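Chemist: Sharing a model prediction with you, sequence too.
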Amino acid sequence: MTGEVALSLGASGHSCADPRHLNLPAGPRMRFPAGWALIEHPVQGAILFDCGYGPRARDAMRAGLRWIYRRAIHACSSLHTDAATLLHQRGLTGDDVRMVVVSHFHPDHIGGLAQFAKARFVAHAQAWRHISESGWLGLLHAQIWKELLPEDFAARLQLLDDNGRRALDGDLATLGEGWDLFGDGSLHVIGLPGHARGQIGLALRTRAGERVLLAADAFWRREQLDRQQELPWLTQRVAMDDAGAYRETLRRLARFRDTHPGAWVIPSHCAETLALWRQRHPGAVLEALD
């Protein structure tokens, strides 16, 4: 059917954190895959939603403040887990990727961008403005590493702003407004503010007829949609651009899930959701075991 796409999930690297940082019950450190998605569009070709860690992120994390980041969250990234490497499982090279939709500019989402030399990039104008106008201290606090961006990133960048945003309809209506990326109803970009300035998600329908919302870091673990508890103070300070917007985004996504029982709401870092997708869709996960 028109507007439907093939979807595969990928994981390029991972980090670990104490569950109490998310106000979840105490226990062993949780593993958080650096998730991304491959969308195969019948007309537009191969599209990525984020790309996980990659070579430039590994290089950056070898010294200085980036090394402290790696040690603090136990970040791990290996060559055989890079998105560009895993795409070979679909017979694709980095040059085959036509577009990368950047949910936000944290290193575990943009670390592999330089491997996609022919792709256009899509991001929210507010996110790019924040990068362009911030000094080094502001970028440090926002966890944005500009050295991960390709040198010609700005020349290949398409920005989404208020001019193109429209009210969503059909089963996406409760999510408010968004952008019809190609004008064919196949991919709708959704604003998901809170965690990062200008964070966006992506709504699509698979060839199997499933509604999917790729939710980036609107939340991290699927049980957060059920609990909807206040995050600890330190997590809010370190991992939130706007705590109030985060809570509202979480409520909006929970309403969407509750009113669309068959829909998938997929955060970028939930290992359990990735396992469920693998179980339901054998062969539709691109990842390497390390």
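Modeler: Nice, I can see it.

Chemist: all contacts plus neighbour counts: C-alpha atoms, from now on.
Modeler: OK.

Chemist: what helix or strand does the nearest residue to Leu213 once chain neighbours are set aside sit in?
Modeler: Spatial nearest neighbour of Leu213, excluding adjacent residues (C-alpha to C-alpha, 6 or more residues apart in numbering): Ala203 at 4.4 Å. Secondary structure from DSSP states H and E places Ala203 in strand 200-206.

Chemist: here comes the other one, which I'd like you to weigh against the first:
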Amino acid sequence: MTNNSANNSAISIQVMVAGRVRVSPDLPFGNGCGLVRGSGFFVPASKRIWLPVCAFLVTTPHGRILFDTGWGRDMSPDGVYDRGAQIRSLGSWSLYRVNQGVVGPGMTVPEQLAAQGLSPADLDVVAISHLDCDHANGLRGVRDARRIMVSRDEMRCATRFPNSLVRFNASWWRGIDLDLYDWNDHEGPAGRSYDLFGDRSVQLINIPGHTDGQVAMKITAPSGRYVLLFADGGYATRSWRDMVTSGIVYDRHAQRSSLEWIREQSLSPLCVRSVACHDTANRPETILLS
């Protein structure tokens, strides 16, 4: 692994707000209400809510790691809401009805990297939490990263019928050299995890329920203090605080078990921060970990 970090002892987690998504309130906080209500297919724009779409740039002594990609520029070619462009980018009118997105000027991950004098080629690892559109739509923009990782269980979930027709679109990752990894450790609610560097400093921990192969990222300093990035294991702090699961649930029992684990991890005195991808409290910032 190439070490690109400026300070070999530093660990930082940069929250990158890489666009917004508009959804039915029942999608993030529907508590297992089901596909019809959770998708918000018939919910008008006036009753939807806007949520941030975040990616995370993690800098460790092992190198730079990007967790998720946010939207690609082709969602908003001119930096504004563009219905036609979104349908083309998502490859599905039905997906557009569930997720309306926008990514403003300078907000894609490659654009934010460039503003820091970096490029996707400077990324040692891109780790995708799961393959939903607002997490993987920007994959093509970071295809020059040294390693792009998706759990094998997640790829099986995304390519299984009918998921491959109604929820996921292989065009987001087609032609990209993906490292489909199997679990090599036993952390987390399902006892399945991947220790990225062999020292448990960065762990990809399976939190099934929203999808089969979704992972949280746990970044741990030598002190034992850690930051938890829990993707869509919950949509906000209130998700684990009040035990509110999402509306669309792939496996309701697994999702609740995962959320209980996120709550336990978040309440630990060793936890510096726990961050969901779509919490409305998310702002661009850098979290330092020591």
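Modeler: Okay, I see it. Keep in mind that what you see is a predicted model, and the values were worked out from it rather than measured.

Chemist: Mind checking the TM-score on these two?
Modeler: Scored against TM-score structural alignment, normalised by the length of the first structure, the superposed chains reach a TM-score of 0.76; 258 aligned residues with a C-alpha RMSD of 3.2 Å.

Chemist: Determine the longest helix present in the second structure.
Modeler: In the second structure, with assignment by DSSP state H, the single longest helix is helix 252-267.

Chemist: Packing partners of the helix or strand just after that helix?
Modeler: Using DSSP H and E, the next helix or strand after helix 252-267 of the second structure towards the C-terminus is strand 271-275. Applying 3 or more C-alpha pairs under 8 Å, 6 or more residues apart in numbering; DSSP states H and E, we find strand 271-275 of the second structure packed against strand 226-229, helix 252-267.

Chemist: Which secondary structure elements does the next helix or strand after strand 271-275 of the second structure sit against?
Modeler: Per DSSP H and E, strand 271-275 of the second structure leads on to strand 285-289 as the next helix or strand towards the C-terminus. For strand 285-289 of the second structure, the elements it packs on are strand 11-23, judged by 3+ C-alpha pairs under 8 Å, 6+ apart.

Chemist: in the first structure, what residues pair with the strand it packs on?
Modeler: Strand 11-23 of the second structure lines up with residues 5-17 of the first structure when matched by TM-score structural alignment.

Chemist: To what extent does the matching stretch diverge from the second structure after superposition?
Modeler: Per the superposition on the second structure, stretch 5-17 of the first structure and its aligned residues are separated by 1.5 Å on average (mean C-alpha distance after the TM-score superposition for the first structure).

Chemist: would Gln158 of the first structure count as being in a strand?
Modeler: Yes: residue state for Gln158 of the first structure (DSSP: H, G, I helix; E, B strand; the rest coil) corresponds to a strand.

Chemist: re the thing from before, what's the residue nearest to Leu213 of the first structure aligned with over in the second structure?
Modeler: By TM-score structural alignment, Ala203 of the first structure lines up with Lys218.

Chemist: Next: Ile266 of the first structure.
Modeler: Match for Ile266 of the first structure (TM-score structural alignment): Val275.

Chemist: Can you give me the neighbour number for its match?
Modeler: Neighbours of Val275 of the second structure under the rule other C-alpha atoms under 10 Å: 22.

Chemist: Report the contact partners of it.
Modeler: Val227, Leu228, Leu229, Phe230, Ala231, Ala236, Thr237 (C-alpha atoms under 8 Å, 6 or more residues apart in numbering).

Chemist: mind putting those residues in CSV, distance to Val150 of the second structure included?
Modeler: Shown next, in CSV, are the contacts of Val275 of the second structure (distance: C-alpha to C-alpha, whole Å):
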residue, distance to Val150 of the second structure
Val227, 21
Leu228, 18
Leu229, 16
Phe230, 15
Ala231, 14
Ala236, 23
Thr237, 25
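
Chemist: out of those, which are buried?
Modeler: Buried residues within the contacts of Val275 of the second structure, counting neighbours by 16 or more other C-alpha atoms under 10 Å: Val227, Leu228, Leu229, Phe230, Ala231, Ala236, Thr237.

Chemist: so the first one makes contact with Ala276?
Modeler: No: in this structure Val227 of the second structure lies outside contact range of Ala276 using C-alpha atoms under 8 Å: 11.2 Å.

Chemist: Quick one: the strands in the stretch 101-250 of the second structure, in order.
Modeler: Applying DSSP state E, counting those that start in this stretch to the stretch 101-250 of the second structure gives strands spanning 125-127, 148-151, 179-181, 193-195, 202-206, 215-220, 226-229.

Chemist: Show me what Asn206 of the second structure lines up with in the first structure.
Modeler: Checking TM-score structural alignment: Asn206 of the second structure goes with Gly191.

Chemist: now swap in Glu154 of the second structure and tell me
Modeler: So, by TM-score structural alignment, Glu154 of the second structure is matched to Ala127.

Chemist: likewise Leu123 of the second structure?
Modeler: In the first structure, Leu123 of the second structure lines up with Val97, judged by TM-score structural alignment.

Chemist: Spit out the contact partners of that match.
Modeler: Residues near Val97 of the first structure by C-alpha under 8 Å, 6+ apart: Gly45, Ala46, Ile47, Leu48, Phe116, Lys118, Ala119.

Chemist: Identify, from the residues you listed, the entry nearest to Asp59 of the first structure.
Modeler: Of all the contacts of Val97 of the first structure, Phe116 has the smallest distance to Asp59 of the first structure: 17.4 Å, by C-alpha to C-alpha.

Chemist: roughly how far apart are the closest one and Asp108 of the first structure?
Modeler: Separation of Phe116 of the first structure from Asp108 of the first structure (C-alpha to C-alpha, to the nearest Å): 16 Å.
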